[in-house]
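everything below, folded, please.
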Amino acid sequence: MKIRASCVSRRFRPRHLAVLCASLGLVAGPAFAQQQTVKLESSLRVSETVTDNAGLGQSGTGKTDWITQISPSVRLIANGSRVNGNLSVGVNSAFYANDSAPQSNHLMLGGSGKVNLVDNYAYVDVFGSISRQSASAFGPRGADTVTGTSNQAEVRTFSVSPYLRGRLGSTGSVELRYALMQTESDSSVLSKTQSDTWTLNASDSRASALLGWGLNIRDSRSDVTDRGTVSQRSGRLTGFVNLDPQFTLRLIGGAESNNFGGSNKRSTTIYGVGADWRPTPRTTVSGTVEDRFFGTGYMLNATHQTGRAAFTGSFTKNVSSTSQTMLGAVSLYDLLMLQYSVKYPDINERSAVVRQLIDTNAAGQGGVIVGAQSVLANGFFLDRRFQLGVTFSGVRNTVSLIAFTSEHETLTERLAVTGNAAAGQNATTTGGTLMVSHALSPLTSANAAYSSILSQSTDRSLAASRSNIITAGLSTRFSSKMSGSLNIRSNKGSGSSSYSENALIGAVAIQF
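A predicted model of the protein is given here:
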């Protein structure tokens, strides 16, 4: 096997990692050390992929390759009265025996946390992510991060959000928040975007037995490299009518302004209605319909959980961006976190249990739907989206379904948008993932997954693109610190990008 000089992520800034580490208490001082625990977990995953089409080339142009991946990682978990959160940092090194792609090193990062600066008053939320995403919905879609790399981009998202929170009387609350978010990639498809947002929320939904009130003021500014600045301002006043302890009606009125249409600002009024229903402690339903500058906007969310199952669904139409789409996508991790929220109320303990379940029964599937849902595009777009997640865990069987459909319509004058909407196309993407796991023994399970994605455009010159991925195999735990898996895979694409790939993947993971 030939080993070449590595291609390393060039734009990662060490200060991003430093901010996350500091915020999670990893470099905290003595004041934060009281009643504070920090747990360090390290692991190494080595896998070998034998594929007959490493580059996902057109029929007859595929190249067979043996791809070795070496992925060391470190997970830091902070839990205490001052700092709560987790941070995972790893490097995915890929080596191609037949040189179907350059050897590469990619940094993988994911973390979020909350810092309690002053009890019941001042807090800081932090988030960071470095991942690889499909650059175009109409290009070949790799089933992992080492095949079909020509249509992959590294996406980096970081945010820091300090805020103040206080009480209003005996039942009300007020919060003043500032959020700084930065998103960028190593591809021209997605330029660097930095957003600064100020938000004031004040409410007392039960100011009296029947009535309540709420106030929301938001001021946001987003700078897109070489694309200009987009500003958004809005103010809403909400009246609450508590018809029942489990049912609340909301009446909404306000105004908003923005410059999505270019340099000229547009101001419009907002009015709408909403309702919140909580029939049981484990079931919530919330809906809002508003008249906005783009027409009718709406948001319907529902969640339900039992000891063995969890459901989450949403139907929305709103202004969105690439980073917002990625953060709002449903994943297997989200579903299992919802399902086990009652059994493991501590979020860090629950996260550790969920990640262990994913690594054992659905290795590599924890965030698979995120890549399918994100559309890498600069600026903002109107997104009408339906997404659904269901998971059920029996004594020996686990079944999970994640599905979505999304219609994107460009907003920022089409000239400020690149990627799938570069020529002003409107794209519709529909997809889903079904995962099944059956425990053959306490240590070994059989797993299967099927994913299908269909992307369509109103531009007749661009053919629809469909991707179907089937994976099946076995996973086992050799010891408390060592596990392994063996899977076969079929990945077929048709339409604007036709290809066929078959692969055999073996992996061993060790915890230290």
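
CA only for contacts and neighbour counts going forward, please
Fine.

the nearest residue to residue 11 once chain neighbours are set aside: what's it in contact with?
Spatially, and ignoring its direct neighbours in sequence, residue 11 is nearest to residue 186 (7.4 Å; CA to CA, 6 or more residues apart in numbering). Shown in contact with residue 186 (CA atoms under 8 Å, 6 or more residues apart in numbering): 11, 153-155.

change it to 10 Å
By CA atoms under 10 Å, 6 or more residues apart in numbering, the residues touching residue 186 are 9-12, 132, 152-156, 192.

what's the spacing between it and residue 460?
In this view, residue 186 and residue 460 are 29 Å apart by CA to CA, to the nearest Å.

and residue 267, by the same measure?
To residue 460, residue 267 is 35 Å away according to CA to CA.

tell me which of the two has more neighbours.
Comparing residue 267 with residue 460 by other CA atoms under 10 Å, the one with more neighbours is residue 267, at 15 against 9.

whichever strand or helix holds the more buried one: what's the following helix or strand?
Counting by DSSP states H and E, the element that carries residue 267 is strand 266-280. Proceeding N to C from strand 266-280, the next assigned helix or strand is strand 283-292, under DSSP H and E.

so residue 336 sits in a strand?
No - counting by DSSP: H, G, I helix; E, B strand; the rest coil, residue 336 is not part of a strand but helix.

for comparison, sequence B:
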Amino acid sequence: MPRLALVAASIVLAAAPGAASAQSVRVSPTLDTELTWTDNVNAERNGRDDMILEVSPGISVSRTGGRLTGGLTASFRNLMYAQETDQNTSFLSLNGSGTYEAIEDMLFIDAAAGISRSNLSAFSGRGPGDPLGVSEDNETRTWSISPRVESDLRFGEAGRGSVRYSSRGFSSKEGGLGDQSVSQWDVSLSDPGGFRFLGWGVAYSRTDTDGDTSTSRSSTEEVIRGTLFANISPQFRMRGIVGYETNDYSSGNETNSDIVGGGIDWYPTDRTAISATVEDRFFGRGYDVSFNHRMSRSVWFLSASRDTSSIGRDLGLVAVFDPRCLDFLQGAGRPLDSLSEDERELLLDECINSSLLQTNAVYVNRSVRGGFSLLGVRNTLNFAVTRSDRSNLSELSGLVPGDPFLTSDRVRTTSATVSWNHRLTGTSALVASLTRSRAEALEDEDLDTRRLSGTIGLTRTLGPYTQGSLRYRYEKAEGTTDYTENSVTATLGMRF
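Predicted structure coming up:
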């Protein structure tokens, strides 16, 4: 099968010595163990307690030199329950990504693969990223491969062209989503400073989405845009946009629409970046706005967007819902201990706040995300809030049971997270987080789940290759899912 072949290829690419020196390749066998006591093992209204032991041997591979860079973590997770022995399970957990520079400064090949188990439903069962949500029905496999050609062209001030083909997909047992794949072509040619004050650019994209169930039929979207740049100053640039798009999202009928819009790119300081784009699209007003500002001891960010999407696009990176996604998001094989404290916490926010929607429909997603990190000598405080408001764009009939668009054309998910890291000594730290979230179907009162989860724990480095932790977790869900859970987990992780 192509997905399994890609997984194997990713492992080979990450570990192959290639032309770089041996010092750039790092291979580390791992052994992670966890012992968890929970008073609600099945996440039910009147649950029972249980003890769960997890033993997970694995391997971590990273490469940071030469034409091949990337990282991969794989572990064979084995969970054994003291009482609910019928829930005993073993499965492969894998996250990997890499880039190969086939032709220097021109042809690159990006690849990624992942296998994970986590509940995709925003309304029922355990919350996204819950470490005990490892039912076989929750297993999801993702893969992607993307060759791209990028080149600095010899015309104008900064002529540049690129061609990218992306093939990605996923398979999931949960809710009968089945296998889905997305193929996308992106071609662009631009010279933002071609005439010094004025610049230009043109871009074309085609996205084909395929599914193997009656509720995830094939669809195609094509978009072409032309952009005129006005370089007001080195720090400020304006953009005018015209284009044309076509798709068959609505019951297979072709929809055609003009695109008219504009935007700005503003860099008032070296630490501040502001970008905004607004367009008239076939679904109404589309936009993409972002603000990022870094100070000596703080990071601030805000973003808002409205565009079409689907689970096939959103699920391109398994890391966003895997409870161990930090190992993957560190990127390009960078070991976790090489990241600064603020980078770790920002990645953790990405893991906690990312939300998916279990549906085969194409939808318009209006999302907002903002937050900040305050960085001290021994303390790091992070706050992040996200909201996604999705409107059904497809007119599919016979959606699978559990699909929120079956009874409502609008679904909204909101979450707010605050996390704190206090370094006690050079080898130990106290960590805590609190998350409040809500998922609601605006046209179906029966689909409304509110969650409150909090964790507090102590982590300690026990040796050069050994780390342990003790963590308490509380979770409460009300509405469509109704339960309360307390759990205590002790972990011991070793790297060889």
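
quick one: TM-score?
Once superposed, chain against chain, the TM-score is 0.90 (TM-score structural alignment, normalised by the length of structure 2); 488 aligned residues with a CA RMSD of 3.1 Å.

give me the PyMOL select line for the contacts of residue 186 of structure 1, limited to the buried ones.
The buried subset of the contacts of residue 186 of structure 1, as determined by 16 or more other CA atoms under 10 Å, is captured in PyMOL by this line:
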select buried, resi 132+152+153+154+155+156+192
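
and of the contacts of residue 186 of structure 1, the nearest to residue 392 of structure 1?
residue 132 (28.5 Å; CA to CA).

all strands for the stretch 301-450 of structure 1, in order.
Along the stretch 301-450 of structure 1, counting by DSSP state E, counting those that start in this stretch, strands occupy 309-320, 381-393, 397-410, 427-439, 444-457.

need the ones you listed in JSON lines with mean neighbour count and distance to residue 364 of structure 1, can you?
As requested, the strands of the stretch 301-450 of structure 1 are arranged in JSON lines below (neighbours: other CA atoms under 10 Å; distance: least, CA to CA, whole Å):
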{"stretch": "strand 309-320", "mean neighbour count": "19", "distance to residue 364 of structure 1": "21"}
{"stretch": "strand 381-393", "mean neighbour count": "21", "distance to residue 364 of structure 1": "17"}
{"stretch": "strand 397-410", "mean neighbour count": "21", "distance to residue 364 of structure 1": "14"}
{"stretch": "strand 427-439", "mean neighbour count": "21", "distance to residue 364 of structure 1": "12"}
{"stretch": "strand 444-457", "mean neighbour count": "21", "distance to residue 364 of structure 1": "11"}
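
can you lay out those as JSON lines showing distance to residue 49 of structure 1?
JSON lines is the format used below for these (distance: least, CA to CA, whole Å):
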{"stretch": "strand 309-320", "distance to residue 49 of structure 1": "33"}
{"stretch": "strand 381-393", "distance to residue 49 of structure 1": "29"}
{"stretch": "strand 397-410", "distance to residue 49 of structure 1": "25"}
{"stretch": "strand 427-439", "distance to residue 49 of structure 1": "21"}
{"stretch": "strand 444-457", "distance to residue 49 of structure 1": "17"}
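
looking at those, which is nearest to residue 177 of structure 1?
Closest among those, using CA to CA: strand 309-320, at 19.8 Å.

residues in structure 2 aligned with the closest one?
With TM-score structural alignment applied, strand 309-320 of structure 1 matches the range 298-309 in structure 2.

mean deviation, the matching stretch versus structure 1?
Once superposed with structure 1, the aligned residues differ from stretch 298-309 of structure 2 by a mean of 1.5 Å; criterion: mean CA distance after the TM-score superposition for structure 1.

burial count for residue 72 of structure 2?
Neighbour count for residue 72 of structure 2, taken as other CA under 10 Å: 29.

contact partners for the aligned partner of residue 460 of structure 1 in structure 2?
Aligned counterpart of residue 460 of structure 1 in structure 2: residue 444 (TM-score structural alignment). Taking CA under 10 Å, 6+ apart, we find residue 444 of structure 2 in contact with 404-411.

separation between residue 444 of structure 2 and residue 412 of structure 2?
Counting by CA to CA, the gap from residue 444 of structure 2 to residue 412 of structure 2 is 12 Å.

please apply the same query to residue 51 of structure 2.
On the measure of CA to CA, residue 51 of structure 2 and residue 412 of structure 2 end up 35 Å apart.

residue 164 of structure 1 - nearest residue in space that isn't next to it in sequence?
residue 122 is the one closest to residue 164 of structure 1 (CA to CA, 6+ apart), at 4.6 Å.

please pull up the equivalent of the one you found in structure 2.
Taking TM-score structural alignment, residue 122 of structure 1 has residue 107 as its aligned residue in structure 2.

just the terminal-to-terminal distance for stretch 312-324 of structure 2.
Across its full length, stretch 312-324 of structure 2 reaches 21 Å end to end, with CA to CA as the criterion.

give me the buried positions along it.
312-313, 315-324.

which single one of these is nearest to residue 289 of structure 2?
Residue 289 of structure 2 lies nearest to residue 313 out of the buried residues of stretch 312-324 of structure 2, by CA to CA, at 19.8 Å.
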